[in-house]
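Asks: following is a predicted model, sequence given first.
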Amino acid sequence: MSSSHSGGTSQSLQEDHPIVAHHAGASSVDVNGHQHTEILSDPPHGIPSRRSDSAGATVMMIPPASERTPLLKSSPPTPRLHELEDDVHDVASAEQIPTSKMFHEELRTLTLYSLPVFGTQLFEFSFVLATVISIGHISTVALAAATLASMTASVTGYSIVQGFASALDTLLPPAWTSDRPHMVGLWTQRMVLMTGMVLIPIIAIWFNAESILLALNQEPEVARLAAIYLRWASLGLPACTFNCISRRYFQSQGLFDIPTKITLVVAPINAFLNWLFVYPLGLSFRGAPFATALSFNLVSVASIFCGYYYASPTAWSPITRESFNPVTGELWKGWGLLARLGIAGVGQTASEWWSWELIGLAASRLGPVALASQFVLLISQATTYQAPFALGIATSVRIGNLLGEGRARRARIAAATSVVMAFGLACLISIFFIAFRNKLGYLFNSDPEVVSLVASIFPLVALFQVFDGTAGIVSGIFRARGKQSVGALLNLSAYYVLGIPLGLYLTFVHGRGLAGLWEGLTAALVYCSVVGLWVGVYRVDWEAEVASAQARVGGKDVGDATDE
């Protein structure tokens, strides 16, 4: 810890730390390093307050420490985000700067937030890619079983835990910029306990997958191998769930680079372990999911290490024996709000994930050429989608932080800025798809029929990008505002009422083939984008969103008001 001196007064310790304040009595230090002695009154709820002394210097009034004072909490919060705008303590003054300047500040902030998130997504995507590559060289049956197992894992497991963890997108960012930053750690601890309970039925399904898949008329050998895959993959499911939670813990504090650095280190280790276990060690098919499970656990260990040494201690709420008391313990409070946001998040996430699985099943009925082409299109779209998806995460965190600070106008401009960025990014991706539509297919397959079909659909996929990116941003804004249930209803109506029925009709009744499925999906995303922008961005009372976010910080469930 560095030390600076002004007027002979050491600033090596924070003057607002509870322990320092307790032993220093009523002594306080102003911004110029001059010391003042005041008789201080206790602010309500143990929260420090500020006022000016007779000389005009700002004085920090801090309550004496007690046995309930968090020893690691520093109050009021020190600047917790690397802001790019001027450091203005008066929120009202900060909200009065010109809109154009605020737009450019948010443009730069969101870009810097998105880049490391994009890296994290790509490196984590390599975990799946390494497994597919290592198993794909074993046999065609092994690859089919791994594909079936991955689909089953997504539908019954990963989409569920991702949806539950999305509740933290609503709770952690505003908590971090509020006057109760320790709630970041407390909500994180509560989510770890809740998802731990959710994992019990999921793991039970995975361990009984063979009988379930056989009941669904899957080939016996494929079902057997898929069940083996899921049993070994279950060793990494708790760690994968914890990683979804810890990533949000870091991101809410503006520490976007920590998850990126962790996955950057573990990704090549995962690739090596997949090769080592499958081939030299002779574990064959089971070696790949075991290697990936081990890699997820390495990420968890590294996350705990970084959380202890690099994250701010003000974000953590100490765990004591009393915390686990089911009647008075802090860990058991606010579960109604957490469960409501989590279940709505599952609806928002799983409804979209499951729709793609249904489209894949429909494509399989069109023959091997269409199925291979669907694979190429899906991998291409999924890879490029990581960019707007990263922007959606950055937007969710940024808006949540601003709502916690009470900066309604800047939150509104940040939301609008993210939409503009998503549109520009989607246009660039669309141009890329159109320009290289005749070449991209060869990266995955050398069959001229597949390449030709892929090239004919890529212009439609290019149009798809514009609305897919915007819909991703809207989903992030819904999460920041605690309106996952609105996002879930929007996705359900878009995919299952409009997109999938229209795609099936165009494909199998009008004979549009694979293009018909993508036309249906595009229609769904046009609906999602237009309705989502209207409901989720342009008709929002941002002052009311500030009040709702600050109420949720302490666990107050604002009820149906969050779902209007």
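Replies: Cool, the structure landed.
Asks: drop to CA atoms for contacts and neighbour counts, all remaining ones
Replies: Fine.
Asks: give the buried residues for stretch 194-214.
Replies: M194, T195, L199, I202, I203, I205, W206, F207, A209, E210, L213 (16 or more other C-alpha atoms under 10 Å).
Asks: how about the helices in the stretch 351-500 of the chain?
Replies: With DSSP state H, counting those that start in this stretch as the criterion, the stretch 351-500 of the chain has helices at 368-405, 408-435, 448-480, 484-492, 500-504.
Asks: would you turn these into CSV with mean neighbour count and distance to T260?
Replies: Output for those, formatted as CSV (neighbours: other C-alpha atoms under 10 Å; distance: least, C-alpha to C-alpha, whole Å):
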stretch, mean neighbour count, distance to T260
helix 368-405, 23, 12
helix 408-435, 20, 21
helix 448-480, 24, 19
helix 484-492, 23, 26
helix 500-504, 22, 35
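Asks: relative to W542, which of the ones you listed is closest?
Replies: Ranking the helices of the stretch 351-500 of the chain by proximity to W542 (C-alpha to C-alpha) places helix 408-435 first, at 5.2 Å.
Asks: that older thread, now render the helices of the stretch 351-500 of the chain as JSON lines, adding distance to I258.
Replies: Below are the helices of the stretch 351-500 of the chain laid out as JSON lines (distance: least, C-alpha to C-alpha, whole Å):
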{"stretch": "helix 368-405", "distance to I258": "14"}
{"stretch": "helix 408-435", "distance to I258": "23"}
{"stretch": "helix 448-480", "distance to I258": "21"}
{"stretch": "helix 484-492", "distance to I258": "26"}
{"stretch": "helix 500-504", "distance to I258": "39"}
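Asks: F272: which of those helices is closest?
Replies: Across the helices of the stretch 351-500 of the chain, F272 has its closest neighbour in helix 368-405 (22.1 Å, C-alpha to C-alpha).
Asks: let's bring in a second model and compare:
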Amino acid sequence: MEKENLEEQRDCLESPLIPQSQQGFAKDEILGEVKKQLLLAGPLVSVNFLVFALQLISVMFVGHLGNLPLSGASMATSFASVTGFSLLKGMASALDTFCGQSFGAKQYHMLGIHLQGSLLVLLTASIPLAFIWANAASILLFFGQDPEIAAEAGKYARFMLPSIFGFAIQECHIRFLQAQNNVVPMMIISGFTTLLHILVCWILVFKSGLGNKGAALANAFSYWTNALLLVLYVRTSPSCKKTWTGYSMEAFYGILKFLKLSIPSAIMLSLNTCSTIYMIPLGLSAAVSTRASNELGAGRPRAARLAICVTLLMVVTEGTVIGTVMISGRKYWGYLYSKDEQVVKYVGQMLLLIAAAHLIDGIQSVLTGVARGCGWQKIGAWINLGAYHLIGTPCSVLLAFVYHLGGKGLWTGLIVALFVQAVCLAIVTLNIKWEEEAKKAVNRATNS
């Protein structure tokens, strides 16, 4: 049956109807795609926000212990995100290509094989990353951070060490389920974990006497809780019966292929900004990656192109609305973290720049999702490296340290990098030959 499906896909790709992928889209097609995107992106946005909220809630609890614990926890959280969480999330996103296209090609058993391979790679990668976290204080001091803040951040990072392994397991299972459009269970599990996290944080921060170290331990507890619940669901749910068929030695054979996409994927994602409201375009990015990879794997390039157009329209609308809300509420947001008026005022000033960055970041995030769905992570990685290191970083350094604009200068440089990245990804996307990408996707699924 699977061979017949693949033959039908190839026949479709070779048919004279393929040029229709360059034609316009009917109203019913657009509305149908919007519905599919919302049903997929809505739960994904919720999952991304709820997972990110674990760190956010912890920092909020610590903020009420004083400015030094808040600074240490914020520094440690940023350090952990850049050196661990973002790298693992990026590596796991290679499953967007492998699982998404295999699911579209109806090679269901391969999703479980890809999941096992990704777990082996990410858990192995977590070992050296944990070593980096254990030495966070020394690393921050080396780069000139204030000794007191570096010491606080180092303590927080060490107590977060178990988080990295739970996070790796969690991300692999999220991508596995996402590729099958099986997203509601993830939302329910993440919601339960986040509610539990609030209680655990309150106990460990205020009642146990651990202070900010308790918040770090709460993170570890919640990431592992989320991971284990996802593992339990995948292993026992009837909806995963076709895609999880048990452990197999075949997982070892695909590790090299996974690494070839996971490393560029990590570069693509790690260099992107990550904030609370970024969870919305991140969900849309995941949705378009899933939709594009599913449709390309099924040999339907025109449907993949429609999915991308619809998602871009949605993310521009979202960016405009959210940016307006952020600018309107900039004078009050800081009170969630601190009662210090200077902190609140500075947060308000930064939100003006963050609002502009959010719109551009949303566009590049969706285009990055297109890259993952099509399987050209290497191109995306080179664009990201060039945009950030050749253009964005020099601009940030110049504005922050030469013209003494501080954090505002750093964010302005980031906005420049995001703009360059979005433009370059847009140029690549506009030049995609969809029929060729569909053929590649079918061949990749067949030869997995």
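Replies: Good, I have the coordinates. Keep in mind the model is a prediction, meaning the values are calculated, not measured.
Asks: re the thing from before, and the helices of the stretch 351-500 of the first structure: which comes nearest P98 of the first structure?
Replies: Of all the helices of the stretch 351-500 of the first structure, helix 408-435 sits nearest to P98 of the first structure, with 10.6 Å by C-alpha to C-alpha.
Asks: mean shift of the closest one relative to the second structure?
Replies: Per the superposition on the second structure, helix 408-435 of the first structure and its aligned residues are separated by 1.7 Å on average (mean C-alpha distance after the TM-score superposition for the first structure).
Asks: other SSEs contacting that helix?
Replies: helix 99-136, helix 368-405, helix 448-480, helix 542-553 (3 or more C-alpha pairs under 8 Å, 6 or more residues apart in numbering; DSSP states H and E).
Asks: what do you get if the cut-off is 6 Å, keeping everything else the same?
Replies: helix 448-480 (3 or more C-alpha pairs under 6 Å, 6 or more residues apart in numbering; DSSP states H and E).
Asks: average offset between the helix it packs on and the second structure?
Replies: Superposing on the second structure and averaging over aligned pairs (mean C-alpha distance after the TM-score superposition for the first structure), helix 448-480 of the first structure comes out at 3.3 Å.
Asks: list the contacts for the aligned residue in the first structure for T194 of the second structure?
Replies: In the first structure, T194 of the second structure lines up with A267, judged by TM-score structural alignment. Contact partners of A267 of the first structure, counting by C-alpha atoms under 6 Å, 6 or more residues apart in numbering, are F123.
Asks: what does the one 3 residues further on give?
Replies: If a contact means C-alpha under 6 Å, 6+ apart, then N270 of the first structure has S295 as its contacts.
Asks: same thing with G386 of the second structure?
Replies: Neighbours of G386 of the second structure in contact, by C-alpha under 6 Å, 6+ apart: none.
Asks: from the chain's centre, how far out does the strand or helix carrying the match of T194 of the second structure sit?
Replies: Remark: A267 of the first structure resides in helix 257-278, with elements defined by DSSP states H and E. Centre-to-centre, helix 257-278 of the first structure and its host chain are 20 Å apart (C-alpha atoms, centre = their mean, to the nearest Å).
Asks: please apply the same query to stretch 95-104 of the first structure.
Replies: Stretch 95-104 of the first structure sits 27 Å away from the centroid of its parent chain (C-alpha atoms, centre = their mean).
Asks: endpoints of that stretch, how far apart?
Replies: 14 Å (C-alpha to C-alpha, to the nearest Å).
Asks: corresponding residue for S312 of the first structure in the second structure?
Replies: Using TM-score structural alignment, S312 of the first structure sits opposite C240 in the second structure.
Asks: no, scratch that, I was asking about R409 of the first structure
Replies: Using TM-score structural alignment, R409 of the first structure pairs with R302 in the second structure.
Asks: so what's its match closest to, chain neighbours aside?
Replies: Of all residues not flanking R302 of the second structure in the chain, S21 sits nearest, at 4.2 Å (C-alpha to C-alpha, 6 or more residues apart in numbering).
Asks: just give me the neighbour total for the one you found.
Replies: If you count neighbours by other C-alpha atoms under 10 Å, S21 of the second structure ends up with 18.
Asks: does it belong to a helix, a strand or coil?
Replies: On the three-state scheme (DSSP: H, G, I helix; E, B strand; the rest coil), S21 of the second structure is labelled helix.
Asks: what is the burial count for the residue nearest to the match of S312 of the first structure when sequence neighbours are not counted?
Replies: Leaving aside its sequence neighbours, C240 of the second structure sits nearest to V234 (C-alpha to C-alpha, 6+ apart; 5.9 Å). Neighbour count for V234 of the second structure, taken as other C-alpha under 10 Å: 19.
Asks: can you tell me how far V234 of the second structure is from H404 of the second structure?
Replies: V234 of the second structure sits 52 Å away from H404 of the second structure when distances are taken as C-alpha to C-alpha.
Asks: next: L359 of the second structure.
Replies: 26 Å.
Asks: thinking again about what came up before, in a markdown table: the buried residues of stretch 194-214 of the first structure, plus distance to V531 of the first structure and secondary structure.
Replies: Conversion of those to a markdown table gives the following (distance: C-alpha to C-alpha, whole Å; DSSP: H, G, I helix; E, B strand; the rest coil):
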| residue | distance to V531 of the first structure | secondary structure |
| --- | --- | --- |
| M194 | 32 | helix |
| T195 | 31 | helix |
| L199 | 34 | helix |
| I202 | 34 | helix |
| I203 | 37 | helix |
| I205 | 36 | helix |
| W206 | 37 | helix |
| F207 | 41 | helix |
| A209 | 39 | helix |
| E210 | 41 | helix |
| L213 | 38 | helix |
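Asks: A544 of the first structure: which of these is nearest?
Replies: Of these, the one sitting nearest to A544 of the first structure (C-alpha to C-alpha) turns out to be M194, at 28.7 Å.
Asks: tell me which residue of the second structure lines up with the closest one.
Replies: Structural alignment (TM-score structural alignment) places M194 of the first structure against V121 in the second structure.
Asks: who's in contact with the most centrally placed residue in the first structure?
Replies: Taking C-alpha atoms, centre = their mean, the centroid of the first structure lies closest to I393, which sits 5.4 Å from it. Going by C-alpha under 6 Å, 6+ apart, I393 of the first structure touches G476.
Asks: what does it correspond to in the second structure?
Replies: In the second structure, I393 of the first structure lines up with A286, judged by TM-score structural alignment.
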